[in-house]
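Enquirer: Would you be able to build a 3D model of this:
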Amino acid sequence: MSYQALYRVWRPQRFDEIVGQAIITRTLKNALITKQISHAYLFTGPRGTGKTSAAKIFSKAVNCHYLKDGEPCNECETCKAINDGSLNDVIEIDAASNNGVEEIRDIRDKAKYAPTQADYKVYIIDEVHMLSTGAFNALLKTLEEPPANVIFILATTEPHKIPATIISRTQKFDFKRIKPKDILERMEYILQQKKVDYDDKALKLIAKAAEGGMRDALSILDQAMSYGDNQITYENALLVTGSVTNGLLTTYMDQVHQKDTKSALITIQKILDGGKDASRFVEDLTSYCQDILLYQQDPQMVEQMELGVVDEKFKTLSTEISDQDIYQMINELNDISNSLRYTAHPDVYLEVLTVKITHLDEQTAVASRPAPQPVQTSPEVDSRIEKLTSQVAQLQQEIEQLRKAPTTGSESPSAPAVAAPKSIEAKPVNAHVEIAKIYPILGSATRQQLNQFKEVWPDLMNSLSVTQRAVMHVSKPVAASADGVIVAFDYSFLYQKAQGDTELKDALGNNLDRIVGKAPQIVFVPENQWPDIRSEYLKNHKDQIAGGGKQEVDDPDPKAHPNDDENKKPVVKKAEELFGKEILDIKND
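Expert: Alright, predicted model coming up:
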């Protein structure tokens, strides 16, 4: 088979050819120039961002005798042998299929022998998170006391599955998602070298569809070239990626905003008749909503991120639609996205979605009605109105006093319970919460620590980027200890976005370290699940909390001392210590 895929032919052979990872390549080149080479490296990051390519280039550079500015020459016998995979001293292992203890023990035994041709024996273990626990233990001793002239390079897309004992013995490099602009420039360079005609809009669409992976972008580009007979057109790129045109998305969003259900349903039918994938449409629409939110905060950033495809209709729409409407739309889109995975009738779900998001806020129509004209009234009616207004004001004042009154066990049964108005919140999304990380923080949480984080929270938000603030602006700390802080999100979809954003977590940790002098563990929870988590913790640890407190003494009249700390149950005292007195809701089992 003579033809090779683009991502194989144009695989980087030098550090300078790796796209979008300038900090990492600069660090590795400096280490090679200054001879400060570590015995073990850990390359982490999403797929197609250059981890394995960087490992192979590093294995060449560390063994190349004609190194120039930290770059391998790619012309000596050693470099050529590594390029064609014939050098026995550079061993690449797929941990997905060689994840047992015996395979790792074999590596450990062979690593003791000196390299035969090169200066260093380099082991590249790809997808290292697939190793079993026994295999990790077998590898641990070798990483702790490595033989001379042996280098291990571990690559993975899921670093959280790697034991901390392994990570602590390596130099860790986090490969980031590649910006669409950088992907676009690389594709333009490749097509110019191949002398292939292309449409700028098509490459921009492919760069966005790649979702930060250079390999994915080249695979889509390869497919588009095959479909278009070595010509890249916008229509072909739309067909290959299954994306919807930016114009159709803008039209659909405008119809939804105008509550024009009929026109929006016609647009949906047009999209489906064009052979577009329903799941892809939902993803594109979610991304479009995100762009509107970000554009309202920083227009220039979105124009750069979207590679100049922001048009006048988009700008107009972003000024008319509110962020609350966008939040509700994204929640509905998230629900539909989960449902589309298991249905054979996506058109039904998209039509239901359209009806729902065009009727999200019926109050808007009421608020937009013209104000009624004043009615001429008699003096008797005016006097009656003034009397009723005074009574309403008095009742409101009494209700406010009842709300502010402290909650006690002797509350009068005849007093009417005032129901606090429920806040309008988007439909919660089922999200996985890291209970194993939350409970240790609650075990040593104090009100003093929580107050400290609340005081610095505005400064922490100001230190984040615009994109990160857009995610975190509806969050707040709800519990904290000396080693950790629990942050609750008002909207579940923002919680899910923050949960998967490693850069955001790093930024929060680094800025907290700068502001308060320490970097505590940060755990996210959805606001709608936090009360249940808190209650469950107090319930499960009731015996432990009671055992750690004073022995309870029967009080013949406990109501006489409602605020006496000696009469409080240990569970209640612990709850006050964790969350404060003003937010307690004490209920008897």
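Enquirer: make it CA atoms for all contacts and neighbour counts henceforth
Expert: OK.
Enquirer: now the strands for the stretch 451-589 of the chain?
Expert: Along the stretch 451-589 of the chain, the segments classed as strands by DSSP state E, counting those that start in this stretch run 475-480, 484-489, 521-526.
Enquirer: before we go on, could you also do this sequence so I can check it against the first one:
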Amino acid sequence: MSAVSYQALYRVWRPQTFADVIGQTAITQTLKNALVSGQTSHAYLFTGPRGTGKTSVAKILAKALNCEHLTDGEPDNTCASCVAINEGSLTDVIEIDAASNNGVDEIRDIRDKAKYAPTQARVKVYIIDEVHMLSTGAFNALLKTLEEPPAHVVFILATTEPQKIPATIQSRTQRFDFRRITSSDLEARMRYILDDKGITYDDAALAVIAQAAEGGMRDALSILDQVLSFGDNHVTVDNALAVTGGVAASELGALLAAVTGGDTAGGLTAVAKLLALGKDAGRLIEDLIEYLRDLLVYQQAPALVAATDAALRDEHFKPLAETLSGDRIYQMIAVLNETQQQLRLTNHPALYLQVATVRLGATSASAPAAEAAGAAPAELAQLQEQVTKLQQTVAKLRDGQAVAPVAVTPKRPKTSPQVNTAKLNPILAAATKADLAAVRDIWPDLLSMLTVTKRAMMKISNPVAASPSGVIVSFDYDILVERAENDTALMTELEAGLTRLMGKELSIVLVQKDAWPKVRKAYLASHGAPQPTAKPTAPSVAKPLTDLFGDQVTIEDN
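Expert: Below you'll find the predicted structure:
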């Protein structure tokens, strides 16, 4: 096969039916049902990250609308209309790139031509990609057509930035939000393609590619194409790491083991070696942060990391998880996050990496003393003073002198974060099961919008109640509640992302997981929940109290 005739994997394996689309089952099933029942819309808005199937689904929908032998909502890909659309020769299906055709004149031209009936197909379909690039005047011109659409025209708008689409346009379309494709789905698709082509591969290599693709099928197949070219049609971990610029987990573990063990020189040598091999400095920092994130998750919920087996493949992982405290890992992530910001503004990444390595060693060296004492600096000073007094007492006893008892101040017990009932109660008063379901539905997408560091902190959070104006989120540990509440940037980013995904402003209130049942019980008790009473003499009738917290609460009516 000549180089000219070769087609990239993402083009060869582009989905041709709804069943071929990976990771968007809710969307494809909804569209199939609409086609079967004849309840299709005149305009659709497909939103989501790049490479998640927006344009592919738009073309499949265009085929289904014009297919001569539609079966269960699926185009047959054999009729004249389907074949022409697949070949790009059907003039009634028009694809437009709004990035280069974003003016008023282009959209007016579309509006004028849309009035004419299709020449070959049943339905004329306009697919406008990157629609957010249209100018204000172009949006106004498009709005007129969407308000009074001809019966034979369907518009499919696709964008990666829905927040830039005017509300007047969005309200006249059916919106479908495409999600990032999970790593397991990406790996399964690549495995299917490689098996079909008879190419050998390592499962761990597919995991590396899926991680680098960040939820985009097109990106995953493009990287796989590069790995195949680099490795002579064999997919190995080393080749995948070489193409993506990633670092093997064993090398990351060795680097962290060196700096946490006091061998800063060894850590510097490891960094120099990785840079000499051509590893990207920014990617190295990101890989280190993800490794530390996995350590945190493993310490709190081992099953979550064990399920992916992503970070457990090197011999350093478990020893590091057992020896490093959560506070020390947080400090190391903070150092790396700061360095990550600095790398964006410098032409000398090696210098900043070396400084970060030394700082990691210094952080690790200063931590053991405090951890061994189990106290804050003020408490350490207090303990040292008590030790001095005890030593003086022992010396006096040895000399036979009378001594006064030494007052030992007990260590202050840790207190749980105070629950802010003033913020919680208004949310609880209006909380509904539907609001909670809506928030839980977009919660994974919200976390994926955060930086790696902030995502690591929010991994073990969970929405437990929601109303039209706010969300209550529980954390498994007190320390995470305190850190999140004190992280203004995190809270701002969370609320901004929630507003973007939900289409309305919502406040976020944090609560510790163990405190949540008590808060819930106290609220219900103060708003009419049943209290322990004597056994009723008449038959009781249970009736709903409210639809709070996502489950049914009942009250006895005697």
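Enquirer: quick one on the thing from earlier: may I see the strands of the stretch 451-589 of the first structure organised as CSV, with mean neighbour count added?
Expert: Shown next, in CSV, are the strands of the stretch 451-589 of the first structure (neighbours: other CA atoms under 10 Å):
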stretch, mean neighbour count
strand 475-480, 22
strand 484-489, 23
strand 521-526, 22
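Enquirer: For the ones you listed, give me TSV that also has distance to K194 of the first structure.
Expert: Putting those into TSV (distance: least, CA to CA, whole Å) gives the following:
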stretch	distance to K194 of the first structure
strand 475-480	49
strand 484-489	49
strand 521-526	48
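Enquirer: So which of those is nearest A5 of the first structure?
Expert: Closest to A5 of the first structure of the strands of the stretch 451-589 of the first structure is strand 521-526 (CA to CA; 41.4 Å).
Enquirer: Name the residues that touch that closest one?
Expert: Contact with strand 521-526 of the first structure is made by 431, 433-434, 437-438, 483-492, 495, 498-499, 505, 509, as judged by CA atoms under 8 Å, 6 or more residues apart in numbering.
Enquirer: of all the strands of the stretch 451-589 of the first structure, which lies closest to P299 of the first structure?
Expert: Among those, strand 475-480 comes nearest to P299 of the first structure, with 23.3 Å by CA to CA.
Enquirer: Check which helices and strands that closest one sits against.
Expert: Here strand 475-480 of the first structure touches helix 435-443, helix 447-462, strand 484-489, helix 570-579, going by 3 or more CA pairs under 8 Å, 6 or more residues apart in numbering; DSSP states H and E.
Enquirer: do that again at 7 Å, thanks
Expert: Packing partners of strand 475-480 of the first structure (3 or more CA pairs under 7 Å, 6 or more residues apart in numbering; DSSP states H and E): helix 447-462, strand 484-489.
Enquirer: Give me the contacts around the longest one.
Expert: By that I understand helix 447-462 of the first structure. Contact with helix 447-462 of the first structure is made by 469, 477-482, 511-512, 577-580, as judged by CA atoms under 7 Å, 6 or more residues apart in numbering.
Enquirer: between it and helix 570-579, how big is the angle?
Expert: Put simply, helix 447-462 of the first structure runs at 30 degrees to helix 570-579, going by axes from the mean of the first three to the mean of the last three CA atoms, to 10 degrees.
Enquirer: in helix 447-462 of the first structure, what's buried?
Expert: Of the residues in helix 447-462 of the first structure, R447, Q448, Q449, L450, N451, F453, K454, W457, L460, M461 count as buried by neighbour count, 16 or more other CA atoms under 10 Å.
Enquirer: what angle do it and strand 475-480 make?
Expert: Interaxial angle, helix 447-462 of the first structure versus strand 475-480 (the same axes, to 10 degrees): 160 degrees.
Enquirer: And for the last one?
Expert: Here strand 484-489 of the first structure points in a direction 140 degrees away from that of strand 475-480 (the same axes, to 10 degrees).
Enquirer: and for strand 484-489 of the first structure, what are the contacting residues?
Expert: Here strand 484-489 of the first structure makes contact (CA under 7 Å, 6+ apart) with 441, 474-480, 495, 520-527.
Enquirer: Check the burial of L239 of the first structure by counting its neighbours.
Expert: Neighbourhood size, L239 of the first structure [other CA atoms under 10 Å]: 16.
Enquirer: separation between it and N230 of the first structure?
Expert: 15 Å (CA to CA, to the nearest Å).
Enquirer: which among the contacts of strand 521-526 of the first structure end up buried?
Expert: 433, 438, 484-492, 495, 498-499, 505, 509.
Enquirer: which among the residues you listed gets closest to T319 of the first structure?
Expert: Taking CA to CA as the measure, T319 of the first structure lies nearest Y491 of those, at 22.3 Å.
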